[in-house]
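*Asks:* dropping a prediction and its sequence here:
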Amino acid sequence: MAGESTPLGSIIDPCEYLHITINPDGTLTRSPDALLTAPPNTSTATAISRDIPINPSNNTWARIFLPKQPTSPTKLPILLYFHGGGFIIGSPDLAIFHEFCSNIAGQLPVLLVSAGYRLAPEHRLPAAYDDGMEALHWVKTVQDDWLRDHGDYSNCFIMGSSAGGNMAYHVGLRAARETDDLSPLKIKGLILHQPFFGGVGRTESELRLVNDPFLPLCVSDLMWELCLPVGADRDHSYCNPTVGEDSFGGLEEMEGLGWRVLVTGSDGDHMIERQKELVKMMEKKGIKVVGRFGVGDFHGFEFFDSSKANLLYLALQNFIFSHSLSV
């Protein structure tokens, strides 16, 4: 797999792009100055937030976002969110994710739990999925007054962006098989925001965007090389869920539970064909899924364009608060 990490014709150094150094022992040195962080807020116009540990032994924690003026007496849907970063970088306190989650919580409104997870290659997959499931169980059991007083445990959605979208899918598969253990938490659906998927064979969009300045293909390849189990290639189900399809189970259960699924993307993202293939696979399984795919935008564009982010928030609002799939 290492030989595939730099596609033919690539002109980009993926380590330099990611501000990382791969150490001789296989760990990463991540530049502390590459990504801006933000503290929890107590005075924003849209949502307040605070940090709570999940599992101190794994150094996992969550940032909870509550609308500044939560709807009362109606309780809010609970949205469990996973951040992006290719499974190798990122955390809930990165400024782009903090602002994104704050806006979602305040504008929809929902009670949003942005849960962190262990990063690869120090903790390769499925460690992140394990942490995602632990976060779900933590939400149902933690003695937190925001969740207790404002969260509707019978109306929960799992969402993630990029690698977090991949997490939302795989955590969703597990959760669909363990619904009894999650009670009283009741999951209604998944939101896969530009989910991070791949495969060994190249798609048209991957070849077309091999040197895309926003997310070059060689960067994605390196991320997969660092996060997949040792010896696995990109046709492992963690990366390419359409190979072997329901190899881990969960899709049949998801269909039986009546979950709704929203998948978003854009044709300027080299993963768009992977995302569309996932939608088709889920449709064949009878799952209530809708694809919301735009034109001309790049991977993660809604983090940088507030007008397009507002359109996404509206689509999320329609999806979460409607019983139909209209977005």
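*Replies:* Cool, the structure landed. Keep in mind it's a predicted model, so treat the numbers as computed, not measured.
*Asks:* going by C-alpha atoms from here, please, whenever you check contacts or count neighbours.
*Replies:* OK.
*Asks:* what sits against the closest residue to Phe100 other than its chain neighbours?
*Replies:* Excluding its sequence neighbours, the residue lying closest to Phe100 (C-alpha to C-alpha, 6 or more residues apart in numbering) is Phe303, at 6.8 Å. With contacts defined as C-alpha atoms under 8 Å, 6 or more residues apart in numbering, the neighbours of Phe303 are Ile96, Phe97, Phe100, Ala309.
*Asks:* host element of the third one?
*Replies:* Right, the one you point to is Phe100. With secondary structure defined by DSSP states H and E, Phe100 is part of helix 95-107.
*Asks:* could I get the full set of helices for the stretch 101-250 of the chain?
*Replies:* Secondary structure of the stretch 101-250 of the chain (DSSP state H, counting those that start in this stretch): helices at 127-141, 145-150, 163-177, 179-182, 204-208, 217-227.
*Asks:* okay, pairing it with this:
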Amino acid sequence: MASSTAEELIHEFPYFLRVNKDGSVQRLTGNDIVPPSTNPDTGVQSKDVVIDPETDLSARLYIPKTPNPNHKRPLLVYFHGGGFCIETASSPTYHNYLISLVAEANIVAVSVDYRRAPEHPLPVAYDDSWAAVKWVASHSTSNGGEVWLRHYVDFDHVFFVGDSAGANIAHNMAIRVGSYGLDGVKLVGMVLIHPYFGGKDPTGSEGTNMMGKVFSDKLWVFAHPSSSGSDDPLFNPVMDSNFSNLGCNKVLVCVAEKDLLRERGWYYKEKLGKSGWGGVVEIMEAMGENHVFHLFNPTCDNAVTMLGRVASFLNEDKA
């Protein structure tokens, strides 16, 4: 008699991901991909590049319609969300969002396609992302091989941006910049959209949705089996002894009113402001919205407003 579906599963996150006894992974969402292109509406161009053939680390690059080597633009390094487990830099949601942001802000973007858990458990995604950041930095001199970066990027205006798990990665990359430096690059700031942070003890109204918190904490340990748990500094940044060494001077945190992770965004903003870091941290809340609503409903008023705020943040100190 064949085993039941339940007996064949060793991990299940409903509507998200399953892992079978044989080790095979079923991603239940985030599997669609789109190729790079020239967008007919905005003129934004994109292409895929391989950063490290040995690990298959790659990225998708974006430039605005009329790039000008005599007027170099800010660069954002983007880290996609998906709980470290699903989605890619080629997902339609991320591809379309980056096109919109590049067009709105008139910037250059690098969207990192890091390896995903559970096949590549954390800290692989962090290490891949750091390798991508250092690859980007190598183009601040004539040594880098990617002409879009060499010709069109102002390396004194670099930003890290990410949503959900990608926002977690963005923060941890900024911590590495603060700890180790990044030759040839000035990391001006970062944007954390609905950041996937946690902690052992509930904060704010988080305790009113314990099922959601249990899911969030369980997913973290699933993605990072060797983690110390929910208060791991990679997941609960306030526990990091290097928290105040964040390697940029301004941060924008975006939260959504109905998102379980809202409380962690506010908590991060409050604690960073009191940490002795010395930079400026701002927060923007979208009322009536849920987690990463801007990816699924990009034309709604709140999504358009947030896109404009992020674009302004990337350009506000750029002449």
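*Replies:* Ah, there it is. Every value quoted in this text rests on a predicted model; they were computed, and no experiment measured them.
*Asks:* reformat the contacts of Phe303 of structure 1 as TSV; add neighbour count.
*Replies:* Putting the contacts of Phe303 of structure 1 into TSV (neighbours: other C-alpha atoms under 10 Å) gives the following:
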residue	neighbour count
Ile96	18
Phe97	22
Phe100	16
Ala309	17
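*Asks:* okay, the longest strand along structure 2 sits on what stretch of structure 1?
*Replies:* Using DSSP state E to assign secondary structure, the strand with the most residues in structure 2 is strand 153-163. Equivalent residues of strand 153-163 of structure 2 are located at 151-161 in structure 1, counting by TM-score structural alignment.
*Asks:* and for the matching stretch, what's in contact with it?
*Replies:* For stretch 151-161 of structure 1, the external contacting residues (C-alpha under 8 Å, 6+ apart) are 75-84, 111, 140, 165-168, 172, 184-195, 320.
*Asks:* may I see the PyMOL selection of the buried members of those?
*Replies:* The following PyMOL command selects only the buried members of the contacts of stretch 151-161 of structure 1, with burial defined by 16 or more other C-alpha atoms under 10 Å:
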select buried, resi 75+76+77+78+79+80+81+82+83+84+111+140+165+166+167+168+172+185+186+187+188+189+190+191+192+193+194+195+320
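*Asks:* that older thread, what range in structure 2 matches the helix holding Phe100 of structure 1?
*Replies:* Aligned by TM-score structural alignment, helix 95-107 of structure 1 falls on residues 92-104 of structure 2.
*Asks:* once aligned, what mean separation remains between that stretch and structure 1?
*Replies:* Averaged over the aligned pairs, stretch 92-104 of structure 2 sits 0.6 Å from structure 1 after superposition, using mean C-alpha distance after the TM-score superposition for structure 1.
*Asks:* for that stretch, the distance to its chain's centre please.
*Replies:* For stretch 92-104 of structure 2, the distance from its own C-alpha centre to the chain's C-alpha centre is 14 Å (C-alpha atoms, centre = their mean, to the nearest Å).
*Asks:* which residues touch that stretch?
*Replies:* Judged by C-alpha under 8 Å, 6+ apart, the contacts made with stretch 92-104 of structure 2 from elsewhere in the structure are 32-34, 39, 42, 44, 62-65, 80, 88-89, 108-109, 295-296, 298, 307-308, 311.
*Asks:* so who does whichever residue in structure 2 pairs up with Ile272 of structure 1 touch?
*Replies:* Alignment note: Ile272 of structure 1 maps to Arg262 in structure 2; criterion TM-score structural alignment. With contacts taken as C-alpha under 8 Å, 6+ apart, Arg262 of structure 2 has the following neighbours: His194, Val255, Ala256.
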